[in-house]
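Colleague: sequence first, predicted coordinates after that:
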Amino acid sequence: MKKNYYFLLAACLSLMLSQVVYSQEITVNGKVTEANSGDPIAGVNVIVKGTTNGTITDGDGEYSLKVDNGTLLVFSFIGYKNKEAAVTGSRLDIQLEEDITSLEEVVISGLASNIKRSNLANSVASISAKEIIGTTTPQTVDGALYGKFKGANIVSNSGAPGGGIAVKLRGITSITGSSQPLFIVDGVYVDNSSIASGLNVVSAAAAGGSSSNQDNPSNRIADLSPDDIETIEILKGASAASIYGSRSSAGVIVITTKKGTPGKTKIRLEQAVGQASILNPLGTRTFTEQRIRNTYFAPGDNETPQETAEREAAAAAEVLRFQNARDAGLIHDYEDELYGNKGLLLNTVLSASGGNDNTRYYGSFIRKDEEGIVKNTGYEKTSMRLNFSHDIVKNVNVALTSNYILSSADRGFFNNDNSGTTMGISYISTRPYTQLFADENGNYPNNPDAPSNFLQTRDLVTNREEVQRFIGSAKLEATVFQTDNMQLKFIGLAGLDSYTLKTTALFPRELQFQQDNNGTGGASIQGRTVLENRNLQAFLVHSFFPSSKLSFITQLGVLKLDFNRNTTLITATQLIGTQSNLDQASAINAEQTIQPEEDAGFFIQEEVNFSDQFIATIGLRADKSSNNGDVNKLFYYPKANLALNLHEFGFWGIDAVNSLKLRAAYGQAGRFATFGSKYTGFGSVIIDGQAGSLIGAQLGNQEVEPEKQSEIEAGFDIGVVNNRVMFDFTYYKKNVTDLLLSALVPTSTGYTTQIINGAELENQGIEMGLNVLAIDKPDLKYNSSLNFWFNRSEVTELRVPAFNTGAFGATLGTLRVEEGKSATQLVGIDPNNPDGVTKWGDAEPDFQLSWNNFITWKNFEFSFLWHWKEGAENVNLSTLLTDLNGTSPDFDDGDLDPSGQLQNGPYRLSQLGVSAEPFVEDASYIRLREVGVYYNLDDELLLNIFNGVFTGIRVGFSGYNLVNFFDYNSYDPEVSNFGGDGLSTGIEVTPFPSSKRYFFHLALEL
């Protein structure tokens, strides 16, 4: 028995030893290179399949990893196809092929997880660093998105330095609130507000009672530097954006900044030098003596002899003024004088990145200095970033991101006004023979044609925004436990977005419209906004691989979000002498707006993948907010997605079709009620010299709830010719309910209005994309992508009477909210419809199409992007105002009057008060958004000429908006007098014109 025992023990030990030998842990080393060029690839993820164990390659493409012999490794990197290989020894070198289809690209699938694009069930756009800054130098991050993905309507609200962009994804999602997407930067909820600077005190733009922001401010996403961005992912629909709950009704834009890779420190210096000029100069009207008489001194009806004599005397004096200016050579091109500055553009980027297996870092210093096309306008920004990642111990990583920004923008004084004081209004009122230049002592003459001398305003007025901002995050990722087929990971994230915005508007007493107790008698308007957004998030991610074909990924997370914005605006008028201090004035007014908000919620999601054939996801986000009527009520936002990769099934036998995916997705998202909707506010009042509080006119609504949307999308992706030709199609239908409106209440209540959930609308549209790798040779590659999309909206329910909004009334053309009609329709009076208004257009484009191209030939790179927007209309009041002042460049042309009797200017004026049709114009365009050509010095030149000091040198030329085709009768079809919120786009009143930009580039890499 004892002998048999020893024999059994020996057999067991022998078996165990054989298993140890078979599965002996070894250290495998290798190098990952690019298949075509053989160049090493840094930052490649090397992962043991079915786990998260792994490493990444260093700067030379090398990696080292302890694994069991026979282990299957997965090699993945953005822009390259994944590759699997088994470990059969101590050396495993790998070549990765470029993935022009982006099927292996990893995109967001949850708050703490990602998914391969080939398995994605909804349409998520992803934009790489190359697409963001690889062609030209964008002015702002949102400006870099033009035409680069489907499903967006992007409009530049202003050409002023510092930006001003409105982004709407798949149509409008709010009537009174913002339809701009939520921005997330490295997990931080980032503010993108546009804050008024108080210019209305001087311009009186809102004199008609409009509460809309007409101060032409920039939006705060402009603070970010495009050069720091690694990728941008756009969650357009609710099925993707629902993971962000009650802040994602308008979609989500997720920005990931650059991180370091192991290897020696790489230093890169990039310098771009360029120039900006007006996009579309209109020219000026050519005056003659007769045109002056006909325009300004036409006889009136039933004119008396005395009136005739006075009119003729005034006409003679005006004609003499013109003749004297003409004879002295003093007919001025004031358009060129005001908008003709050739703005110098400078953009400097210094970055460093590197690290080792445990620590990685990326740092940058960015300096932007841009002059505007109007003198004394410009934008300056200094940005410093440090991103750091460190593996504290095995399976525990901490990552920190930090970005400090200091910027200032001088934006001039433009857009609508009712005082005749903005530069745009004053310019179009001025005749070219009027003398406005300062004398040798710097004294400006008064403008006889307008309340202000726009050259004096340009040189003496200050309208500045100054920002100090910090955006930072801290992320802890730890593996709690792990087995061969199971893993539990904890992810904790803390984020902070904090800025101080200082606005300064100075209008000295010596200005024409401030002299002799006119206007405000001098004004100093100073604002200060302090914002602090904090977010805390914690997640558990459980991965379970019961077999090689089946996987489950479960997420559970909680969130706490705190937002606080405090704005003070102090206006001092009737300034004393040349003083600009707030206390050196006869009248001082102070306003303060505090907007605190606290949100909390949780998120749960389950992803199931069977052999990459079936990929299903279900999830639920729940949120509550201090903005809701019931602060403790949770609002739920579910999602459910399904993707079928038919080409992965065994029955698939169509060799010509390499991939075919069917997908469907459903999701809900929301937008919290606007701060203050549930309250009845108080205003200040002084009675008999005593200060007190006055109850506001808005009745609080304790039942107010978030706006909600439900969206279903379905589509397919198909690839042929080895996936070198990829086509995708998506149809979506989005229903938005509980839209917030301001409704009238009975005056017997003591109030006039109340915010209610009072409307519903529907958006539906189609998105199609075609990507073709037309040429794929070692020395020549040509990749082209074509995107087509459109959106249609309809107000499906309106529980208040139809109303006009976002413009200046039906006489001139206005947006109108009406049940059964497009949410963005433009209507106006019509002589054939005396009992109502007629639809003259729509601010939503009929369709958009973009064509993006990348060509490389040996060391040359060439890229260009065309963008076609068809069918949108604008309300063009700039032309109306030039007509009223007799200065329209086409005033004397004759191509508008159907009868052929009136010139353009008189014809448009004849329709004022009769029909809004002439003021609603087609805003279609085709433009060359971006074009760039670059040359990369080859390695031999770098070695022979620079002795290997530089590892890369790149030189090039690029342009932005260089070629434009449109019939719109103004500087640019992209305008919005009311900024980017809600129903606001497409209304033009003498804006700061857009510009075209070109650059010369030099990049050095050490």
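Modeller: Arrived safely. Numbers count the residues shown, from 1 in each chain.

Colleague: could you use CA atoms for every contact and neighbour count after this?
Modeller: Fine.

Colleague: show me where the stretch 401-550 of the chain has helices.
Modeller: In the stretch 401-550 of the chain, the segments counted as helices under DSSP state H, counting those that start in this stretch are 423-429, 454-460.

Colleague: ok, which of those helices comes nearest residue 567?
Modeller: Between residue 567 and these, the shortest separation by C-alpha to C-alpha is 26.2 Å, and it involves helix 454-460.

Colleague: now the closest one, how far from the centre of its chain.
Modeller: 31 Å (C-alpha atoms, centre = their mean, to the nearest Å).

Colleague: counting by contacts, list what that helix packs against.
Modeller: Counting contacts by 3 or more C-alpha pairs under 8 Å, 6 or more residues apart in numbering; DSSP states H and E, helix 454-460 is packed against helix 423-429.

Colleague: so which of the helices of the stretch 401-550 of the chain gets nearest residue 63?
Modeller: helix 454-460 (60.1 Å).

Colleague: any buried residues in that closest one, and which?
Modeller: By 16 or more other C-alpha atoms under 10 Å, the buried positions in helix 454-460 come out as 454, 455, 456, 457, 458.

Colleague: ok, second structure coming up, stack it against the first:
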Amino acid sequence: MFLSKSTLMVLLLICSTYMLYAQQNVTGRVTDASFGKPIPGVTVRVANTNRGTISDADGRYTIAVPSGSTQLTFSFTGYKTKTASAGSGTVNIAMEEDFARLDEVVVTGLATTVKRSNLANAVATISARDLAGTAPAQTFDAALSGKIPGAQITANSGAPGGGISVKMRGITSVFSNSQPLYVIDGIFVNSVAVPAGLNDITAAASAGNPNNQDNPSSRIADLNPADIESIEILKGASAAALYGSKAAAGVVLITTKRGKTGRTNISVNQETGFVKVRHLLGQRVFTSETALETYGAPQQAEFLAAQAAGKIYDYEKELYGETGLVLNTNLSVSGGSEKTTFYFSANRRAEDGIIKNTGYLNSSLRLNIDHRINDRISVGITTNYVNSSADRGLTNNDNNSVTYGVALAFTPGFTDLHKDELGNYKPNNYSASNFLETRDKMTNNEAVNRFTTGIKLDARLQQNDKTTTRVVMNAGVDYYNLKTAAIFPASLQFMAALKGASIQGSTNNLNTNLNGYLINNFNPSSKLSFNTTIGATLETGNFENILVTSTQLIGTQTNLDQAGATTARQFRQKYRDNGIFAQEEIVIMDAFTLAGGIRFDRSTNNGDYKKYYVYPKGAVSWNLAKMAFWHMSAINSLKLRAAFGQSGNVPPYGSKFTQLIGSNTGGFPGSLIDNQLGNPDIRPEKQSEFETGIDIAVLDGRVSLEATYYNKKINDLLLRRAPSPSTGFTAEWANAGDLRNRGIELGLSLVPINAKNIRWTSNINWWRNRSLVTKLSIDPFALGAFGNSLATFFLEQGQPATQIKGSIPDPRDPTTNVFVALGNSEPKFQMSFFNEVQVFNNLSLRFLIHWKKGGDNINLTRYLTDIGGTSPDFDDDKNGNGVKDGPERLGSGSASIFVQDAGYVRVREIGLYYNIPVPNNKFLRAVRVGVSANNWFTWTDYVGYDPEVSNFGSNTINTTTSRGSNGISTGVDVTPFPASKRMSLHVGVDF
């Protein structure tokens, strides 16, 4: 039976009336409780739903509240969360500032959060303003430096495109993964560095050192820092245990910016600046006598001719003295309705290097969309595309004297290497290469296309006044294609034998993750809550690298098939990891927090890929200031906490298999068994960590202190040992040692001045770590450097994992040498100072100072310049003993001269910004201008381009042996790409 039009109209009117009755619009204004000023951007949500909005520029908001909903929550970064009744049509809120960030929500599991005031772990948080709001760094990884208590962050070189080594709370592995896991909006992303095959030209990994030294950039550098909303760093196993065998080196959780309900906001930001070399070593000033003494009579004549013609060149300045232009343009658009919000950004960053023909170009697009299907179901989508290109030059160690720095070390300034009138470069008679010709003709490029996407589904299955049950599902894909091209024309001086080389690589990497969680929140009373989570995860990885080296190039051709000889190498690895976990968090009287969890984890990289390894965690915190007996109003929070957890580190890919290598005998191809024996019983490293601490906030949070002590033990270290000679093999992976890290982290936050027109905030962090090899079931061994006579990292039981040893003359018998400890690459401590002064809410001065006390480098750059006779202090006699410093160092026979204190004090970031007052209008919201500098001031006694350098620092995959760079030997200095400093002008406009 069909309804008549009149009947249908009546039903529609009834439904409309019911809908009006079923919900009401609540309006209001949010202001600052201290000064009464409006607060824009406050998130207003209806409790127990995913319905929300944000306040406008005048602090006003409007939200539709469904029938039966009685509570509204108001939250904003830096303010205490407020709850109010939604009963009336108008709800005005005055929010109090949360100086100690006690109401800040912190991630505690794969899908759960807790207020910082109840947090039982030390979790570092970096906001968008902390990350890039002072002085934007070139890459995301570089922007972390000095901001993470408990982390040692080292730039592997100053080459454009990044390349950073990050150690969380000391050494977590020797040969397995030593870098943290990066998770962006729930997507597990790959951060490995892939070499370009430069070793075929430089032979840097010869002479008994198998570590890769191609100086590639880390792929996490692809991420645009301007897209990041916040970062949380889970430094220890107790915090990261639910991430299982990927969390041994810590977890970096990155949340990108999302749209908010309200008007569409458009923001355009332009950075224009320049980069210059931070420091030059200088070059030896020759005389006729020293030229004769160092090189001989023909070179003395060359010097005298050059001196007479006024052609004494400063090749170091000519090579490293370029001023690079920085252009960074960012556009973002965000907004949305009550149901759908979006955030879109486009960014293009171009930066020239301090060496001619080097530079970095990164273009990225991001689109994040969130849609509320209804009050119970919402879905969020994250997408990011990156195209980058890095020209990195030819630097770092080499054994063929072809890199810029090594050739420069042997070249005096009185020889002429410039082009003649026909455009031909003059040969370098002092080294194997003319570095000016190499710079101008060779290519070393990394080109990346990367696509990252993820989807999140959040559905409330059940909810009432006391309990809510949700299901959350995450799926993510991280794919990139990396093309490397290293081209060396036949006309180069050192290409006489090879007649040119074209080394081209193609890498495809695909990571996927699928996670599902069931979360139940049960609140039987206002003083008790239970948060229960169970879930499962699945991660896969598929990495393939093809590297082809062609020599004897035909003319100027660079195609691989236009060559007389070609060698191809292919490296492939796949893994599949899955885990099952459960976690329970109990909060009692908003003062006690009890948390416990367990994860069962397995991986195809393990010897027994079917076996589940167990990683438990437990934590407790007690905030005494929230107890009824507490009557000290000056102390707002006094929390005691303790936590224990375990995580793992899977064995290197292929360690359980005996591999085959290609062979050709008499023209017949075949395969031979490699010299490394597979170990079918290999198992993960297991990390167990206990941490305890105290957090105090006084004077309404204007003074807060966080103190943490941790004791981290790593058992079943993955090391390479020599099996029995009867096996016929020379190496085998084994679980052959134990390691311990102990440390302290202190954080002090201050608001010394908080007036209406001026505010000064300050954050001071101090941290230290001490490592110890507690067990080693194989013989002690050297790793990551160049032998006893030049100092080397040395692993032995009962000593720090980062100790440096070397040979020195025996004090009792100078004709013989003894092998002794000479230093330690681990700093004695590190400290950072961040300060911001705001005046009239318009003018702000911000700066970050980083102090690294101690920590030694193996500096072989000066050793090479001593050998080449070009050290700037070669002819000095600082100790007045009548022997020149250069010859004295070379003749000392002691490796101690290469071990140098790499401590420093550095102004990492400084920025002065001004918000130009804009009258209220419908179009223009804000205009800001500023000037900033990165690494502009550094104080150090280190004799080198930069104390923050390492030839072996990155998490590099070795596509020849599947053995990556080790996690210990950061701080090796061999003619790196010099570090740079940057200064920029910023202009931003918001519509």
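Modeller: That came in fine, so what should we check first? Predicted model, so just to flag it, every value in this text is computed and none were measured.

Colleague: coming back round to it: save the buried residues of helix 454-460 of structure 1 as JSON lines, and put in distance to residue 989 of structure 1 too.
Modeller: Listed next are these as JSON lines, based on distance: C-alpha to C-alpha, whole Å:
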{"residue": "454", "distance to residue 989 of structure 1": "16"}
{"residue": "455", "distance to residue 989 of structure 1": "19"}
{"residue": "456", "distance to residue 989 of structure 1": "21"}
{"residue": "457", "distance to residue 989 of structure 1": "18"}
{"residue": "458", "distance to residue 989 of structure 1": "18"}
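
Colleague: which one of those residues is nearest to residue 407 of structure 1?
Modeller: The nearest one, if we look at the buried residues of helix 454-460 of structure 1 relative to residue 407 of structure 1 and count by C-alpha to C-alpha, is residue 458, at 21.2 Å.

Colleague: I'd like the distance between the counterpart of the closest one in structure 2 and residue 868 of structure 2.
Modeller: Per TM-score structural alignment, the equivalent position to residue 458 of structure 1 in structure 2 is residue 439. As judged by C-alpha to C-alpha, to the nearest Å, residue 439 of structure 2 and residue 868 of structure 2 stand 20 Å apart.

Colleague: ditto for residue 535 of structure 2
Modeller: Distance of residue 535 of structure 2 to residue 868 of structure 2, computed by C-alpha to C-alpha: 62 Å.

Colleague: please apply the same query to residue 722 of structure 2.
Modeller: Distance of residue 722 of structure 2 to residue 868 of structure 2, given as C-alpha to C-alpha: 38 Å.

Colleague: also residue 213 of structure 2?
Modeller: Residue 213 of structure 2 is 22 Å from residue 868 of structure 2, by C-alpha to C-alpha.

Colleague: the two: who's more crowded?
Modeller: Set side by side, residue 213 of structure 2 and residue 868 show more neighbours around residue 213, with 27 against 20, by other C-alpha atoms under 10 Å.

Colleague: surely the more buried one meets residue 204?
Modeller: Yes - using C-alpha atoms under 8 Å, residue 213 of structure 2 makes contact with residue 204 at a distance of 6.4 Å.

Colleague: what's the matching residue for residue 865 of structure 2 over in structure 1?
Modeller: Structural alignment (TM-score structural alignment) places residue 865 of structure 2 against residue 882 in structure 1.
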